[in-house]
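# next come a sequence and a model predicted from it.
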Amino acid sequence: MDHAGIGATHVNNLMATLNIPVASEKCLRNHEKSIGPITESVAASSCKDSASKEKAQSGSEDIVMSYDMGWQKRGRATGVGHAIGAKTGLIIAYGTRSKGCAICLNAERRRKAVPPHDCKKTHSGSAKSMEGSVAVGIGNFLKNSGVNVAVMVGDDDSSAIKRLRTEVFENISKSSDLNHVKKNLGNALYKLKQQGHKEMSDMVIKSVQKCFMFAVHQSKNDAPSLKASLMATVPHLYGDHKDCGDWCAYSKDPANYKHKSLPYGRDLSNERTKSELMKIFTMYAENANKLANHGSSQANESFNNTVASKQPKSRSYASSGSFGFRVGAAVAQKNIGYNYVSKVCIEAGLSPSRHAETLGQKMDGKRKKESLRKSSKPVKRRRLELSKLRSSKQSAVEVGEGTQYGSECARRPLDDHVLPPPSGPVSYKPLETSKDTNLVFFDLESTGFGDCAEIVQLAAQSGSNTFSHYVVPEKSIHPKATEKIGLTVTVVNGQRRLQRVGSKEPLQSVTLHDAITTFIRWL
């Protein structure tokens, strides 16, 4: 029941559908109470083993861990904090906090005396203090186990690092999670857009984020270099390149330099927006130490999803004894795999199910295979392409439909710019030409498939007359585009040149301006 993430009602519904006699809810709860502590014991044992493995792989008692907390109930009344080792990717410690107990709350609601029971209320402070409280508990557990945490990777949304440094590990340092940093930067940039900074279009925001992440990745473990790069990023976007480092291509060709991801390759110009961007980047530059030694808490986010599968947020098990059992099941599944069920059965004196073992092996293999597939570069690249494609299609549809959903949109009149539906079926008519008409057929080859793709060939034909000019693009040609057009860009002695795949001879190329003007004269 806990393993499947369902309750007594769901179990009985399934059994009744399969024509199997149902069990009373009390019976199922009693069995859960007998197996649950064993599941928690298996989970705790797996955490000790994971901490030992992490220490062994780190080569010392000093380890790096990522820490995060997930919330199981709206209003954050219950939470699960967990630490994952950077080397093993396994949970080395975890803790839970709950502001309520189902039995206590039920007695209070009925105005009756609270009966003797194992109270599940473990936190009396505010929900905001839970994350720091669990972090201290995890820190003490690891310290008593002979493990010293040198670096904690996490978001910057709580004061957990301050409490750890004050109460447990005096010399612990903090590394920021890049996913949260990028998200927070994006929120700050979109806030500028909402405040009336018209220059902050979606394309500009993505360009700023791209420059920021490039600076962080290029200066890993080098805080002074990162600080300098971040302070030079905003001036770089506004055409001031005197403080740019080797990452800037302006010094190579100042006369023809264009930004790759800004609209039309032009510099930004609004001074008011520049001032606000400098404030944002200065704040990040002052925290360069956290960003330079960056890490990832993506494994923690994945584990939050595992907990949610055992304890869905749409149903409340948080204030009952089932809460700890379900979290223990999630921890054991993360550290041991789906076959933790067999281990729990053995510890409980039961025979392990052959079907459970078979399914567990199948699920573990599937999870490993899927993890390798999703971490490959082609899959990541395709995921980004599909995301851009969906966004583009959605924007096109919304423009045609007008405002269909929004705050109090029903109180406002319909948009005047809504495109009317077609009046009838689309019909095609043949092109009428005369003997004096010269038909021109032309085609373009480009570096990719997006809006920012560049022209690499302009070709046309009219009768027996042909036209073809090649253009060296400023960007690299997308691998998928190379497969279709058979062209690629190489750099020889600092000079970019266009050539066919498999050939070492460069193609004769001109500038885009010359190609278009020549084409106009040819017409």
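Cool, the structure landed. Source: prediction; values computed, not measured.

# C-alpha only now, for contacts and for neighbours.
OK.

# can you show me the strands along this protein?
Using DSSP state E, the strands of the chain run over residues 62-71, 78-85, 91-98, 148-154, 173-176, 441-446, 455-462, 465-471, 487-492, 495-500, 509-510.

# ok, structure two:
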Amino acid sequence: MINGGFGETHISNLLAALNIPPISYNSLKAREREVGQKLLEMATESCKKHLTEEAELSNGEISASFDGAWQKRGTGRAYNSLSGHASLIGEKTGKCIGFGVKSSHCKVCSTASSSDQMPKEHTCSKNWTGTSKGMEPALACDMLQDVINQGHRVSTLIMDNDSTTISRVKAIVDPSISKKTDSNHIRKSFTSALINLSNEHRQLKNQKVRTHIERCFMFSLHQNQENPEQLGSALEAIVPHLYGEHQSCGNWCRSAEKGYKPKNLPFGKPLSDLNLRMSLEDLISKFVLKSDILCKLGSSQANENFNHMVSSKAPKRMCYSGSESLVSRVSATVCQKNEGHNYLLKLNKNCCLSPGTFTRKHTIKLANKLKRKRLLQRSSKYKRRRLELRSNRSSRNAVKTVLEGDTYSTNIELQDHTDIEEISVLPEKHLTAQQPFMFFDLETTGLGRTSDIIQIAAVCSDKTFNTYVFPTKPISPGASSATGLSFKDGKLLLQEKSIEAVKQKDGLLQFLAFVKKFTYPCIVGHNIKNFDVPVLINSLEKYGLCETLNRSISGFVDTLVIARSLYKKDEVNGSFSQQSLIKCLLGKEYAAHNALEDVVALRELFEHFSLNENQLNDFVFQLSYFACKSSLHALVEKKVISQNVCNKLAACSLGMSQLRKIHNRDDMNGIASILKECKIAKKCSIANKIIKFLDDLSSEA
């Protein structure tokens, strides 16, 4: 129960669910007290053993890390936990050499007091009458005094700067003890200061910029330990380095390399904002004044790990502050930290119980698993992968935040303006091999995108659609020659013979009715991305039918794009036309430029490609592609982006309005994050050009 981190209620619930009679509270508590006393003895003995080992390894000059934690979660404003614990861990052995628990509450005493009765005989857990904040310094003094009582001395204490522990230790226990500051807390403190500055300087909103400055800061600290003067000089060189002044930089600076660019800074150039420079210099100067402290760094990560282990055995959502159970659970953590999971075997033996076959097997399994995990964590490959995954998570989160708009913030509903419009990027591609594919083709009055439709044909499953449409514009000689269609005296002729035809709107409505017979079909055509779909959109927009089509289909696929990705030009006799592909790949000929004949032949060609689901989804595009592409024309015209990048943006449903909204939500990281996530552009220069263009638009407005 103690090892698993649960209590009497959990045990009873588990047994009841298994239809096993639960154990009475009194019996369970009596056994817990017996085990708890053995755990305390084992933990104390283990700490003494490893204290002696630590003293031998450090020649009597023991360096140990110290940290404490409360049983109740802190809010950052109120510190009112009823109990707290702390650990002292040797730097050489990494083992716990001291621990303690302070509690200002006893459940038995409190219950008796509320009834105006004398408490029954019990082991009172209350051993502290001060505030929660005072527990940590008191525990440190107790543990260090206990070390002295055992004939040893801690000469250096590694800890954070969040309490007056070291001052009280010097005043009460050992005036000559020295302190090393925890490097992780220094890093967090510096990062928090940069985030606070980002409210005034937008360049610091860029996470890459903050990370770059943080790396420079931490590198200066780690490379200049035990040398406060050199550390001060290194810290003072950070801001000039960020602004392209490298005269004071050390060997770590790569500015002398050919083609050097600070890739983590905006536009790959040094910072230039003078107000930001002054703020950074003020921030760095505060740390320069503390060079004598910062040149002595250590790590209390082992204590953080200990606190995490305690929280698994005494979860903060449960209240163990009022009973001796908390001491038992902290003692169990000490035993596990020092001896591993095998402490359970020793505990069973001390309690006059069999070590247990299954207990032994389980502890061996856990020990082997932990050993493998630690070996893996030490490898450079694992560390690099961990950093890569963290970077990817951060990038994905940044992208999602920009796309979602305002979702969660303190008192966000009380604000006058809330941006809740969600930007849809990379529409969900859900094509499958069983998807209904509709093969479609148009014949038109000419080659212009504003030409009139004169024939619409489609084939899907075993159903066929074919209709002729009266044009409102003359049919060009070239189109008439290719299709055999002409328009004379108000009649549509095929090979000079009159045929039945309908008006433009009626033809479009009939086609939409045919589309709706199927469940979100994917429309497949040859060269439809450049011609057929733009012509269809132009015709649909005249009658307000565009959105009807968009709601009825899952997307479009262009077989011309597929063919160009699968074959080289010389493999298809130098032409990617539908007629040439069918002749070359299928060995067939058909009556081209008749829409119905075209779609029947197209289905055979598409089936010949034999694409799987992933391949199919790579070629899908949406109706929004064309509107987005049109809106990006200004960017292409002014050579901000290439036509290829424009096509990629449009394929992801990113038009000018979407780019502007993304930029407004995050003017430093938004555009770059989206381009990277959508795999549109790897180079920062493209994102930087778009950002500059949008900034210029905003300033003109």
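Yep, that arrived. For clarity, every value in this text was computed on a predicted model and none was experimentally measured.

# ok so, going back, could you dump the strands of structure 1 into a markdown table and include mean neighbour count and distance to residue 284 of structure 1?
Listed next are those as a markdown table, based on neighbours: other Cα atoms under 10 Å; distance: least, Cα to Cα, whole Å:
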| stretch | mean neighbour count | distance to residue 284 of structure 1 |
| --- | --- | --- |
| strand 62-71 | 23 | 21 |
| strand 78-85 | 25 | 25 |
| strand 91-98 | 25 | 30 |
| strand 148-154 | 23 | 16 |
| strand 173-176 | 23 | 11 |
| strand 441-446 | 14 | 37 |
| strand 455-462 | 18 | 37 |
| strand 465-471 | 16 | 40 |
| strand 487-492 | 16 | 35 |
| strand 495-500 | 16 | 35 |
| strand 509-510 | 16 | 42 |
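
# list just the one of the ones you listed that sits closest to residue 358 of structure 1.
With Cα to Cα as the measure, strand 91-98 is the member of the strands of structure 1 nearest residue 358 of structure 1 (24.5 Å).

# what span of structure 2 lines up against that closest one?
Aligned by TM-score structural alignment, strand 91-98 of structure 1 falls on residues 96-103 of structure 2.

# re the thing from before, now the strands of structure 1 in JSON lines, with distance to residue 520 of structure 1?
Output for these, formatted as JSON lines (distance: least, Cα to Cα, whole Å):
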{"stretch": "strand 62-71", "distance to residue 520 of structure 1": "60"}
{"stretch": "strand 78-85", "distance to residue 520 of structure 1": "63"}
{"stretch": "strand 91-98", "distance to residue 520 of structure 1": "66"}
{"stretch": "strand 148-154", "distance to residue 520 of structure 1": "58"}
{"stretch": "strand 173-176", "distance to residue 520 of structure 1": "54"}
{"stretch": "strand 441-446", "distance to residue 520 of structure 1": "12"}
{"stretch": "strand 455-462", "distance to residue 520 of structure 1": "11"}
{"stretch": "strand 465-471", "distance to residue 520 of structure 1": "11"}
{"stretch": "strand 487-492", "distance to residue 520 of structure 1": "25"}
{"stretch": "strand 495-500", "distance to residue 520 of structure 1": "23"}
{"stretch": "strand 509-510", "distance to residue 520 of structure 1": "15"}
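
# quick revisit: mean shift of the match of strand 91-98 of structure 1 relative to structure 1?
Here the mean offset of stretch 96-103 of structure 2 against structure 1 after fitting is 0.6 Å, by mean Cα distance after the TM-score superposition for structure 1.

# do the same with stretch 35-50 of structure 2
Mean for stretch 35-50 of structure 2 is 0.5 Å (mean Cα distance after the TM-score superposition for structure 1).

# residues touching that stretch, excluding its own?
With contacts defined as Cα atoms under 8 Å, 6 or more residues apart in numbering, stretch 35-50 of structure 2 is touched by 93, 95-98, 325, 327-329, 331-332, 334-335, 338-339, 347, 350-351.

# repeat that for stretch 181-192 of structure 2.
158-161, 210, 214, 218, 293-294, 296-300.

# just the buried residues out of the residues you listed, in ChimeraX syntax.
Remark: buried members of the contacts of stretch 181-192 of structure 2, expressed as a ChimeraX selection using 16 or more other Cα atoms under 10 Å:
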select :158,159,160,210,214,218,293,294,296,297,298,299,300
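
# helices - which of the contacts of stretch 181-192 of structure 2 land there?
In helices, defined here by DSSP state H, the members of the contacts of stretch 181-192 of structure 2 are 210, 214, 218, 293-294.

# got the contact list for the alignment partner in structure 2 of residue 208 of structure 1?
The equivalent of residue 208 of structure 1 in structure 2 is residue 213 (alignment by TM-score structural alignment). Taking Cα under 8 Å, 6+ apart, we find residue 213 of structure 2 in contact with 238, 242.

# if we go to 10 Å?
Residues in contact with residue 213 of structure 2, defined by Cα atoms under 10 Å, 6 or more residues apart in numbering, are 190-191, 194, 204, 207, 219, 238-239, 241-242, 264-265, 280.

# next: residue 125 of structure 2.
Residue 125 of structure 2 neighbours (Cα under 10 Å, 6+ apart): 83, 101-109, 321-327.

# report the buried members of the residues you listed.
In the contacts of residue 125 of structure 2, burial by neighbour count holds for 83, 101-109, 321-327, counting by 16+ other Cα under 10 Å.
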